[in-house]
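> turn this into a model:
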Amino acid sequence: MNRLSATAFSAGAAVWPRYRPEEYRAGIVHLGLGNFARAHLLDYTDKVLARRGGDWRVIGVSLRGTAVAEALNPQDGRYVLIERGLETHARVIGALKHVIAGPRMASCALAAMSRPGCRIVSITVTEKGYGIASDGALDRTHPAVAADLAHPEAPAGVIGLIVAALAARRAARLPAFTVLSCDNLSHNGQKLRRAVLEFADATYPHDLAGWIAAHATFPSTMVDRITPAATRDTLAAAQQLTGHEDIAAVETEPFRQWVIEDDFSAGRPEWELEGALFVRDVGPYEQMKLRMLNGAHSMLAYSGQLSGKAYVRDVMADPAHAVLVRRHLKAAAATVRGLAIDLDAYATALAERFTNPSIAHATAQIAMDGTQKLPQRITAPAMEAMEAGSPVRPFAFALSSWVAYLARRDACGAPIRVDDPRADALIAAVSGRRDAATLLATIAAACPDVLPEAMSTGAFGARLEESLDAILREGMTAVITQEAMLDAE
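Take a look at the predicted model:
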């Protein structure tokens, strides 16, 4: 079987590029080329290239490993994007030029970002990859940030690379590029701008920070498309749909959404032709998505893991569990402000997307990095619900599910490892502690941004302790049934 490539002949049911990708140069460097970027930014960009052309192809950068480059570079950047809904559709994406990967290739990434043709540096590295504190300040304790502060001339992290590239462009009298975060980081553009300016001020003389502030732009964005990890079935489907082997195939849902602040310093593709919405303030859209979609995802991921449900679709197939998902969506919607959108309809659409039997979105994947995600997904709306006197039970259930997930034990009684940047502190907080009150006290002490004092004490704290105690004593499956019955009363 021949490998997918720029010279592969068109075959199968997949739609192949309706333009000549190699006729266009790269204008975007993307940091963090995972599945989501290939299902979202590259999908939009590929379709715009087919309609309008232009030097907007993408150079991908993988800062953590080489697997993505090893899969995509032999295929000339080509890969299959499979959309699974009531029907399955597939396209061969041609917008990716090539991939730079591995920590030893950071200098090549810096060179790509410093080229005259680079006009946008886009990013999907997830919340933990930036080195930004919850308030947007530069986190100088983050390993990549600390290393780059010590050696700014040889950066390997996101913020260090951005600053070094902008410094090189200023020295070469080139215009600044736009920095476009496409992650679920609240106020992502604002926070990234603050961290970049702090890093520049700490490492570069001659008022680089002032030049960046004056010339570079950092638009905030809201992105949405459920994109599970690829499986053997994904690769088999790609081969069947194209007639070629593709070890970089991605599958996703038909739905996609992209809301962007229209603030670009050096031009941009006409993404609006493919449905991207350009607005003056992305904040309300971001709040809607983080609190409703992402918040419900976090709740169902932890409760799903504890009730033996491997995928989101399995949660929705359980009538009682599905009731709790819809309950959470309703509670979260009550905290969303500033949008002329039917939030009930949005919640219904989300529940339908979660139910999609063709998407195998793993609850374990969603459960990663809770300390980075929960403050904006659960804690913030819970605090607002408390202040407004609105129902808080759904938020207490979500947080108690997270704590119970952290407190899981293996066959020998030891805490199970969790995938979180603060894993060591979390494991220390739950080790040797079995009762709900003690667990909540130690977790609150270790993660006050997730469990602030106002939520770990008082009426909310009592509800949280009651919920956690029930999960620990009776098991998650029984508690799901009880919670759903209460909601039906």
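
> please count neighbours and contacts with C-alpha atoms only from this point.
Noted.

> chain center to the strand or helix carrying residue 148: distance?
Under the criterion of DSSP states H and E, residue 148 resides in helix 143-150. Centroid separation for helix 143-150 versus its chain: 23 Å, with C-alpha atoms, centre = their mean, to the nearest Å.

> helices or strands next to that helix in the packing?
Applying 3 or more C-alpha pairs under 8 Å, 6 or more residues apart in numbering; DSSP states H and E, one finds that helix 143-150 contacts helix 158-171, helix 188-203.

> so which of these gets nearest residue 304?
Nearest to residue 304, of all the helices and strands packed on helix 143-150, is helix 188-203, at 28.6 Å by C-alpha to C-alpha.

> just to revisit the earlier point, buried ones in the helix holding residue 148, by neighbour count?
For helix 143-150, burial by neighbour count (16 or more other C-alpha atoms under 10 Å) applies to 144, 145, 146, 147, 148, 149.

> residue 139 is in contact with the second one, correct?
The one in question is residue 145. Yes. Counting by C-alpha atoms under 8 Å, residue 145 touches residue 139, with 7.0 Å between them.

> so which of the helices and strands packed on helix 143-150 gets nearest residue 348?
Proximity to residue 348 (C-alpha to C-alpha) singles out helix 188-203 among the helices and strands packed on helix 143-150, at 26.9 Å.

> what distance separates the start and the end of stretch 171-191?
25 Å (C-alpha to C-alpha, to the nearest Å).

> got the buried residues for the helix or strand where residue 354 lies?
Using DSSP H and E, residue 354 falls within helix 343-355. Residues 343, 346, 347, 350, 351, 353, 354, 355 are the ones in helix 343-355 that count as buried (16+ other C-alpha under 10 Å).

> what sits up against that helix?
292, 293, 312, 313, 316, 317, 325, 326, 329, 330, 333 (C-alpha atoms under 8 Å, 6 or more residues apart in numbering).

> for residue 409, state which of the buried residues of helix 143-150 is nearest.
residue 144 (31.7 Å).

> to compare against the first, here's the next sequence to fold:
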Amino acid sequence: MNRLDPASLGRSGRSPALDRDALRTGVVHLGAGAFFRAHTAVYTEDAMLATGDTSWGIGAVTGRSARVWEQMAPQDGLFTVTERGSGSGAVRVVSSVTGTLAGPRDPRAVVELIGAPGTRVVTLTVTEKGYRAAPLTGRLDVRDPSVRADLDGAPPLTSVGQIARGLQLRMLRDAGPITVVSCDNLSGNGDRTGALVADFADALPGAEGDRLRAWVAESVCFPNTMVDRMVPATTPEDLDRVEAALGLRDEAAVIAEPFRQWVIEDRFAAARPRWESAGALLTDDVLPWEETKLRILNAGHSLLAYLGLSLGHRTIAECAADTVAATAVHRLVHEEALPSLRLPEGLDGPAYAESVLARFANPALGHTTAKVAADGSQKIGPRLLPTIRAVRERGGEPRWGALAVAAWMHHVATAGPRVEDPLAATLAGLLPDRRRAADVVPRLMEAGVFPGELVADTVFTGLAAHWYELIDAGDTRALGKEITL
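Below you'll find the model as predicted:
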């Protein structure tokens, strides 16, 4: 096997797009998974290519496991992005990563990298559960054993702990201001990250926490962002196809749709890459973009995944081709989400919604329902509950939001302890012996995912129970008839 690295790339007659000798680390990224490689790393490389400023190389840190480090380190940070779908391009070798760290193995090195004077930006894609926040309150879960260990002085393993301890080191070294940029699917993701770091500081003893919080308030910015690109899990077959096209084996290869988008609040504490030269949008108000994407694309993705699982579909594209599932998403978006949104200026909401449905239907991606369905307890809140609450506040019935919640509950009930979710043990413990709607829905409403007013809302819970019964009966015809009426 001829593995991708700078030497083998050179022997093949190609070279990295960036001058690797001139590249310097200016960005630390936490959570170096597939989305980071297909999105943030590409934007950052394009920004350096457009401006000639090579001081924004990325020190990439893996999260929960060292698997990505094992893929990227032998390749000196090089990897490929292959686009699939209408408008796809050739296999692209991305060269913006200057080095990789296995976060779980070397957490002290992560703190050192954030504390280095040359680092001026920290970006992160750690998924919703990586923030270790309580689903209902959004505050740092200081009862979490890993968070507690970080607070007690152990080498930090959580993303918030690594950021807070890295900022603390910058403070002690007088290393200068820095910006922390969340790139996860959370409304107000920058504000939320800043609040969690403040919670961490508040939980430190006495003057230590007071000093850190004061320094962060003066020297750190947490801009909000909206990110968008569909990046399915890479399969062994994908690796073989990339190898055939490139002539080199890339164990860190990622597959993505051609579409990409990044909207960033223009609020930085220090210098930054010129991401706008790579196509990112800098704005004073990210919130409408965030909410539109969360309530249309992400909510639709979740509904397709959970309903698709109950209908026996393996991929999101199969769901999008199913009249029943596609109609459910269309109705969720057009009847409930769009009327409750403050759209970004100039955005045609219905046209955006239809473009999202078209992207879901891209069969070349192979995005699986199981992958999209993972971690539902963390996704239900930001993706679906704002729309459900808005419909109820208008006096309406959130039929389609309740359908998505019921489909999630049915997935939890049928998967049981095997459900992929950070609250898996809690959810399994709540499930009754009888898995009927009348038993399951009230129990899962107690999972800490739903606010009190929805738990007590008989209209919402009644709708959820109704849909659960239809899904559980397995009568696709009856379910389809009610959805497509």
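
> circling back: how far off centre is the helix holding residue 354 of the first structure?
Distance of helix 343-355 of the first structure from its chain centroid, counting by C-alpha atoms, centre = their mean, is 19 Å.

> against the second structure, where does it fall?
Mapped onto the second structure using TM-score structural alignment, helix 343-355 of the first structure spans residues 349-361.

> grab the nearest non-local neighbour of residue 403 of the second structure.
Nearest residue to residue 403 of the second structure in three dimensions, chain neighbours excluded: residue 467, at 5.7 Å (C-alpha to C-alpha, 6 or more residues apart in numbering).

> so the one you found versus residue 473 of the second structure, what's the distance?
Residue 467 of the second structure is 10 Å from residue 473 of the second structure, by C-alpha to C-alpha.

> give me the more crowded residue out of these two.
More neighbours surround residue 467 than the other of residue 467 of the second structure and residue 473, with 25 against 12 (other C-alpha atoms under 10 Å).

> alignment lookup: the more buried one to the first structure.
Applying TM-score structural alignment, one finds that residue 467 of the second structure aligns to residue 467 in the first structure.

> by how much does the helix or strand where that match lies deviate from the second structure on average?
Remark: residue 467 of the first structure resides in helix 458-474, with elements defined by DSSP H and E. In the superposition against the second structure, helix 458-474 of the first structure averages 1.9 Å from its aligned positions (mean C-alpha distance after the TM-score superposition for the first structure).

> run the chain-centre distance for that helix.
Worked out by C-alpha atoms, centre = their mean, helix 458-474 of the first structure lies 30 Å from the chain centre.

> buried ones in it?
Quick answer for helix 458-474 of the first structure (16+ other C-alpha under 10 Å): 460, 461, 463, 464, 465, 466, 467, 468, 469, 470, 471, 472.

> before we move on, what about stretch 331-341 of the first structure?
The neighbour-count check on stretch 331-341 of the first structure (16+ other C-alpha under 10 Å) flags 331, 332, 333, 334, 335, 336 as buried.

> now do the residue nearest to residue 403 of the second structure against residue 323 of the second structure, distance only.
Distance, residue 467 of the second structure to residue 323 of the second structure, using C-alpha to C-alpha: 17 Å.

> now swap in residue 113 of the second structure and tell me
Distance, residue 113 of the second structure to residue 323 of the second structure, by C-alpha to C-alpha: 50 Å.

> so these two - more neighbours on which side?
Neighbours per residue (other C-alpha under 10 Å) separate residue 113 of the second structure from residue 323, with residue 113 holding more: 23 against 13.

> helix or strand for residue 92 of the first structure, just tell me which one.
Residue 92 of the first structure is located in strand 88-93, with elements delineated by DSSP H and E.

> check the mean deviation of the helix or strand that that strand is followed by from the second structure.
Using DSSP H and E, the helix or strand that follows strand 88-93 of the first structure towards the C-terminus is strand 96-101. By mean C-alpha distance after the TM-score superposition for the first structure, the fitted strand 96-101 of the first structure averages 0.8 Å away from its aligned residues in the second structure.

> I'd say residue 142 of the second structure and residue 148 touch.
Yes. Residue 142 of the second structure lies in contact with residue 148 (C-alpha under 8 Å); the separation is 5.9 Å.

> buried residues, stretch 33-41 of the first structure. List them.
33, 34, 35, 36, 37, 38, 39, 40, 41.

> what of stretch 427-447 of the second structure?
Buried positions in stretch 427-447 of the second structure, judged by neighbour count with 16+ other C-alpha under 10 Å: 427-428, 430-431, 436-437, 440-445, 447.

> end to end, how far does that stretch reach?
Using C-alpha to C-alpha, the end-to-end distance of stretch 427-447 of the second structure comes to 6 Å.

> likewise for stretch 79-94 of the first structure?
Distance between the boundary residues of stretch 79-94 of the first structure (C-alpha to C-alpha) amounts to 8 Å.

> and stretch 238-252 of the second structure, by the same measure?
By C-alpha to C-alpha, the extent of stretch 238-252 of the second structure from end to end equals 11 Å.

> just stretch 29-48 of the second structure next, same as before
Start to finish, the residues bounding stretch 29-48 of the second structure are 16 Å apart (C-alpha to C-alpha).

> what about that stretch, distance to the chain center?
Taking C-alpha atoms, centre = their mean, one finds the center of stretch 29-48 of the second structure at 13 Å from the center of the full chain.

> contacts for that stretch, please.
The contact list for stretch 29-48 of the second structure (C-alpha under 8 Å, 6+ apart) reads 18, 54, 56-63, 68, 79, 81, 94-97, 122-126, 159, 229-231, 233, 254-256, 260, 273-280.

> which members of the residues you listed are classed as buried?
By neighbour count, with 16+ other C-alpha under 10 Å, the contacts of stretch 29-48 of the second structure hold 18, 54, 56-63, 68, 79, 81, 94-97, 122-126, 159, 229-231, 233, 254-256, 273-278, 280 as buried.

> quick one: residue 276 of the first structure and residue 256 touch, right?
No. Between residue 276 of the first structure and residue 256 there is no contact under C-alpha under 8 Å: 9.2 Å.

> average gap between the helix or strand hosting residue 122 of the first structure and the second structure?
When elements are assigned from DSSP H and E, residue 122 of the first structure belongs to strand 120-123. Strand 120-123 of the first structure differs from its equivalent in the second structure by a mean of 0.8 Å after superposition (mean C-alpha distance after the TM-score superposition for the first structure).

> show residues contacting that strand.
Residues outside strand 120-123 of the first structure that contact it (C-alpha under 8 Å, 6+ apart) are 27-32, 113, 177-183, 266, 268.
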